[in-house]
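Asker: Here is a sequence with its predicted model. Questions after.
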Amino acid sequence: MALQDLPVMLGGFKLMITEAPSVKLKELEDGSMTPVVDRVSGEEQYVVTLFAKPLPVDGRRAGKGEEIRVNLPGDPGEGFEEGMYVELVNAVVNTYEIPDRNNPRVIASAGLWFKAAGLKPAARPSVVPNAA
């Protein structure tokens, strides 16, 4: 069972654009690429690649971070360039499972993917206050 649209709180992370938003593409059977279009709105979907680095917490070192790709329902607008710090608007995470071809009861692959309603510029916070 895949869980869908679980709200995500990313306030403890710096999110830096590593690849500017671009139209999301999918490969067709003939090998050509075509834009992914939202079934409801008919708009082309976008994707942005972010480096998510945990902020240091008082008394602890920050982790190394990880690159994530985030699906967006449309063009987030001008000014979102590589190196810019952003916040995600209404971020959610979804899970998926792909069964094994030979044995459908076995999960061959599983993972998660992020999506958000949009992007907004963010200040660069330096430390998360200790909640204790």
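Answerer: Nice, thanks for sending it over. Numbers count the residues shown, from 1 in each chain.
Asker: For the rest of this, base every contact and every neighbour count on C-alpha atoms.
Answerer: Will do.
Asker: residue ranges of the strands in this protein, please?
Answerer: Along the chain, counting by DSSP state E, strands occupy 6-7, 13-23, 25-27, 33-35, 46-54, 66-72, 86-89, 92-99, 107-115, 118-121.
Asker: Tell me which of the ones you listed lies nearest to residue 80.
Answerer: strand 13-23 (6.3 Å; Cα to Cα).
Asker: which residues touch that closest one?
Answerer: 35-36, 44-55, 75-76, 80-87, 124-125 (Cα atoms under 8 Å, 6 or more residues apart in numbering).
Asker: centroid residue for the protein?
Answerer: residue 70 (2.4 Å; Cα atoms, centre = their mean).
Asker: Next one for the comparison:
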Amino acid sequence: MRNIPVNLQGYKLMVTESPALKMRENDNGVEEVVTDRSGVQHFVVSLFAKKRPQEGQFAEKGEEIKVTLTADPGDGFEEGTYVQLIDATVSPWQTERNGRYASGLAYRAAGLTPQI
């Protein structure tokens, strides 16, 4: 399954690395901008996600996630800014290289909006 809708309303999301063009190294070792099939450039942002504590509970530890944005988020999303994701999805991934396996979750969103 891919692009599973995800609800992160119960989490505080703080920008830890401002949005930037998503880059990938090609087979020749040259970095190139990541685009979709239509040629639209993708962006990436690092967020610190921490669950909002419920009354009478301790706040759990958070974790940093990287989110691919399918549109330019615009200005105003510097480090420390709290945001919400627009149309967030998650996809599991797995890869094998030289007998070593790695797996994880890939987050994607249509954009960012400031947390109110």
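Answerer: Looks like it arrived, so ask away. Since the model is a prediction, treat every value here as computed from it, not as a measurement.
Asker: circling back: closest to residue 60 of the first structure out of the strands of the first structure?
Answerer: strand 46-54 (10.9 Å).
Asker: Read off where the closest one ends up in the second structure.
Answerer: Aligning strand 46-54 of the first structure against the second structure (TM-score structural alignment) gives residues 43-51.
Asker: average offset between that stretch and the first structure?
Answerer: Compared with the first structure after the fit, stretch 43-51 of the second structure shows a mean deviation of 0.4 Å (mean Cα distance after the TM-score superposition for the first structure).
Asker: Quick one: residues in contact with that stretch.
Answerer: Under the criterion Cα under 8 Å, 6+ apart, residues 10-22, 59-72 lie in contact with stretch 43-51 of the second structure.
Asker: Now, of those, which are buried?
Answerer: Listed as buried from those are 12-19, 21-22, 65-70, 72; burial here means 16 or more other Cα atoms under 10 Å.
Asker: Residue 116 of the first structure corresponds to which position in the second structure?
Answerer: In the second structure, residue 116 of the first structure lands on residue 109 (TM-score structural alignment).
Asker: Near that match, how many residues? Count them for me, please.
Answerer: By other Cα atoms under 10 Å, 22 other residues sit near residue 109 of the second structure.
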